[in-house]
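**Q** here's a sequence, model it:
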Amino acid sequence: MATIHERLRNPDAGVRRIAVIDLPYTDEEDDIAPLLVEALSDADATVRLEAAKALEGFEEPEVLAALAPLLKDEDADVRAAVAYTLAELKDPASASALLPYLGDADPEVQAAALQAVKALRVDAAFDPALAALAHADAKVRRAAVSVLGYLKKPQAISALTEVAAHDTDAEVRRVAVGALSFANDAEVSVHPALSRALADPEWQVREEAATTFAKTGSALGVPNLVRAMDDEYWQVRVKAARSLGKLKARDGVMALVEALIHPVSNLRKEAVIALGEIGDPRAITPLERTLRDPDPDVRKLSKLALTTIQMNGGAA
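**A** Predicted structure coming up:
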């Protein structure tokens, strides 16, 4: 039977491909990284693809030095596999192999490099990501926003609020709204940005804004969240209810009570949970009615909410 080395050098690309797939499981070789790196330069794209996939979890400098250039591979599947493998990096020191690609002329390469460096949270990525917010390609802008959201630098708040309000791509606006979750309510520009986002034409952006208000801890958003309880999309109402509960917003009690009869059970559940978190005794009688709700989860959550309110001194 041919050895793994012989198979890796076989003239048949199919044989080489299977050899690369088998390599992580072989007993013939203790150090497989150099062999996988060598396979990254194979003439056949399917071999390069499998090598890129097999290198997930390897963060040696020589591995990253060989992987990163394949972000520009001629084969789209290889590029995607390399981008995925690089996105799984955990060691911030690995960023040095990616930094040269953060301003690449190819939008696909730039977006992949930004995505890969995101979770590494390295300060060196801040300026390239900030500059990429002005890129013509929405994929690059989305990736740049994600990097800035992970870095959580106050210097990015102004730029993120601008993107959240005015970017032409709804997904970029949504990601920017979510990225603002690291800001606190002392940041005066955040509340107006989230308020605008709660009126965005796209419901996914409104949904994200409803969630982000609670993450910032901003009580200033409560009136907007109460209005969002009338949103035409129940998904937005669900997030608004969740945030009203987390903010313990007594001003939201009546809007939450109205949601207890909504036809979507997920919204009724969130309204019940929120009313329990807020603990306002005005919710006791409406919650008692939900003990007869057709959804068993709503009934169970109503019992818990009533117990919580009554234990904390609430009385009808």
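**Q** use CA for all of it now, contacts and neighbours both
**A** Noted.
**Q** report the contact partners of residue 89.
**A** The neighbours of residue 89, taking CA atoms under 8 Å, 6 or more residues apart in numbering as the test, are 57, 59, 116, 119, 120.
**Q** could you point out the longest helix in the protein?
**A** helix 296-311 (DSSP state H).
**Q** off-centre distance for that helix?
**A** A distance of 31 Å separates the centroid of the chain from that of helix 296-311, by CA atoms, centre = their mean, to the nearest Å.
**Q** identify all contacting residues around it.
**A** Contacts for helix 296-311 (CA under 8 Å, 6+ apart): 265, 268-269, 272-273, 275-277, 279-281, 284, 287-288, 290-293.
**Q** now the buried members of these.
**A** With burial judged by 16 or more other CA atoms under 10 Å, the buried subset of those is 265, 268-269, 272-273, 275-277, 279-281, 284, 287, 290-291, 293.
**Q** please give me the structure for this one as well, since I'd like to look at both together:
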Amino acid sequence: MRHSFRLLGLLVAAVLVSACSQGDPDQPSTWIKQLSAKDSQKQIRALEELARIADPASAEAVEALLKTAEGEVKLQAVRTLRKLGQKRSVPALLEAVVHGAPAGTDPATKLTNETNKEIAETLGELGDPAGVDALMRLAREAKDAYVRVAAVVSLGQIGDPRAVDVLMQVATDEAEETYVNKKAVQALGDLGDPKAVPAIKKMLFHERRGVSFYPEASFAAYQIGPQVAEPLLTVLAGEDQALNEWADKNNVKREALYIKAAEILGDLGERRAIPMLIKNLSYHPPGLDPDIVDAFALLVRRNAAIALGKLRAKEAIPALGKAATTEEEGNVRAVYADALVSIGDRSALPHLVKCAQEGDPMDKTIHARKGCYVALSKLGDEKTLALWEKWEKEEPQLSASACMKKMAWSNEAGKKAAEEHCNQLAEEVVKTIKENKARLVAYGECRENVDCWIGKLKDSNKLVRERAAIELGRLGDPKAIGPLMETLRDNDLEPRFAAITSTDWLVSNSKDALEAAKKGLPALDAQIAEEQGKVHFARVNEDLKRLAVKIRRLDRNGG
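**A** Down below sits the predicted model:
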């Protein structure tokens, strides 16, 4: 037994001596020594440990190894420099790029391209303009598509205007992979240079092999800003002859051009578009029978209304009000009604009351009327609340009676069927009135009191929180910015959409609000990154991204 203990003691001592001879594993010097090892696996292990420790002082030793490293060792050296994140490493990284590398699936080729990709991504993260020339060359010439993607993304990150021409070329290259085109469009948006407007405009409308570039191009257009508006005004007016001819030749509906142009001009706040947008509220394709419902025409009218709402175009209220009361398609009518809410002027209330009361008597779901009831509860005042309570007392008899007056029957069975139908319709009205009353009750409690509405942002009812956000935008008090920006994180979409709109209104009209919003940008950026890929927030967070861009643009331009 004594011999066993003696042997165990010798083994432990040997391990300790060995560990001490290798050095402290948490000290960079321990692993820098291993970089000169003949065994590539030891070198890779040393590089991995240096990346773990992340001491910037070890960058010099890794750069020295990168000059002679090959294969897996070279790739890991680049990854370690990426983790260390030192701009001093840029020359060594540029020297390590292999230009002219072929595309292929053999191990050596794949490794070379993976290393080039890693270098390109690292250069973008380091943000040094010294990397731009090499990245432009990779974007143009690299045979591997993933290397080209990494290069164009990094050019966008660095933001050097020298890259605009190359990125325009890649974005519009019809022989390029579509996902590379998309990344180049995004990079042009990140640069924000107005020189890119022709390429962005082309990618807004062009499609290839069933792939649309509109999502990337529309956001890039917003990033570039007001300079995009001029050519899109021409498109909206139907006066871009070259684009019209291209659309006709490629079987693209001209209505698609108007739909996209309206959306972007609304986002940009381009008020010169207002007369054309009002005109498009009654758009019908030339030469088409007026009695035929055209889906594209509905979308032209719909997007015109959305844009007018974003522009808060009070001059559009009569046209929107008329459209809301005459449109039979429920989804489009709801958009008209919501546009009136976005404009925020209570002169729209009579239109919404009429819209809520009129609809197809054969539609027992009251689909066409619901959006008007909802909009009325978002914009209504104390008189609307009184009307709401009157309706509560009179329903369901009021709607059932009105419905029966529009019915026809020839016998008792027909009358009974009509009564059953109208009763179902009336019950749907009762349900809609009940579901949306909370917004109006909240208005009765707060009216023009900003502090009251700020408190309502914490209400347990999402519809009350939504109304609170809307009213804070209408009232225009800069002190609401902080609470509104907190509401941008609301898990329910209704208050979140309303908070985005109201924050936009406030920062656009108040320097104090803009200053307060700037303080919330880091949290806003973190939220966008955190929620990326979450389906529930996908659409609302496109608006959130635009809000962040707008705050920064207003700050650059002095409000």
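**Q** for the contacts of residue 89 of structure 1, give me CSV that also has secondary structure, distance to residue 110 of structure 1 and neighbour count.
**A** Formatted as CSV, the contacts of residue 89 of structure 1 follow (DSSP: H, G, I helix; E, B strand; the rest coil; distance: CA to CA, whole Å; neighbours: other CA atoms under 10 Å):
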residue, secondary structure, distance to residue 110 of structure 1, neighbour count
57, coil, 22, 12
59, coil, 20, 17
116, helix, 10, 26
119, coil, 16, 20
120, coil, 16, 21
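**Q** which one of those is nearest residue 126 of structure 1?
**A** residue 120 (11.6 Å; CA to CA).
**Q** aligned against structure 2, show me the partner of the closest one.
**A** Using TM-score structural alignment as the criterion, residue 120 of structure 1 maps onto residue 126 of structure 2.
**Q** with adjacent residues omitted, what lies nearest to its match?
**A** The shortest distance from residue 126 of structure 2 to any non-neighbouring residue, by CA to CA, 6 or more residues apart in numbering, is to residue 87 (5.9 Å).
**Q** and that neighbour, what's its match in structure 1?
**A** Under TM-score structural alignment, residue 87 of structure 2 pairs with residue 92 in structure 1.
**Q** what about its match, how many residues nearby?
**A** Neighbourhood size, residue 92 of structure 1 [other CA atoms under 10 Å]: 14.
**Q** hang on, isn't it packed against residue 118?
**A** No: the criterion here is CA atoms under 8 Å, and residue 92 of structure 1 misses it with residue 118 at 9.9 Å.
**Q** contacts only, for the closest residue to residue 262 of structure 1 other than its chain neighbours.
**A** Excluding the flanking residues, the one nearest residue 262 of structure 1 by CA to CA, 6+ apart is residue 268, at 6.3 Å. Contact analysis of residue 268 of structure 1 by CA under 8 Å, 6+ apart lists 259, 260, 261, 262, 298.
**Q** where does the third one sit: helix, strand or coil?
**A** With DSSP: H, G, I helix; E, B strand; the rest coil as the basis, the three-state label of residue 261 of structure 1 is coil.
**Q** where does residue 245 of structure 2 land in three-state SS?
**A** Relying on three-state DSSP, one would call residue 245 of structure 2 helix.
**Q** and it, how far from residue 235 of structure 2?
**A** 12 Å (CA to CA, to the nearest Å).
**Q** could you find the counterpart of residue 56 of structure 2 in structure 1?
**A** Aligning on TM-score structural alignment places residue 56 of structure 2 opposite residue 59 in structure 1.
**Q** does its match touch residue 96 like I think?
**A** No: applying CA under 8 Å as the test, residue 59 of structure 1 and residue 96 come out as separate, 11.3 Å apart.
**Q** quick one: neighbours of residue 248 of structure 2, just the number.
**A** Using other CA under 10 Å: residue 248 of structure 2 sits among 11 other residues.
**Q** ditto for residue 486 of structure 2
**A** If we define neighbours as other CA under 10 Å, then residue 486 of structure 2 has 15 of them.
**Q** give the aligned range of the helix or strand harbouring it in structure 1.
**A** Assessed by DSSP states H and E, residue 486 of structure 2 sits inside helix 481-487. Mapping helix 481-487 of structure 2 onto structure 1 (TM-score structural alignment) gives no aligned residues.
**Q** count of residues packed around residue 499 of structure 2?
**A** Residue 499 of structure 2, neighbours per other CA under 10 Å, totals 32.
**Q** may I see the buried residues of the helix or strand harbouring it?
**A** For residue 499 of structure 2, the host element (DSSP H and E) is helix 493-509. Using 16+ other CA under 10 Å as the test for burial, helix 493-509 of structure 2 gives 493-507.
**Q** touching that helix from outside, list them.
**A** Contacts for helix 493-509 of structure 2 (CA under 8 Å, 6+ apart): 462-463, 465-467, 469-470, 472-474, 476-478, 481, 484-485, 487-490, 513-514, 517, 537, 540, 543-544, 547, 550-551, 554, 559.
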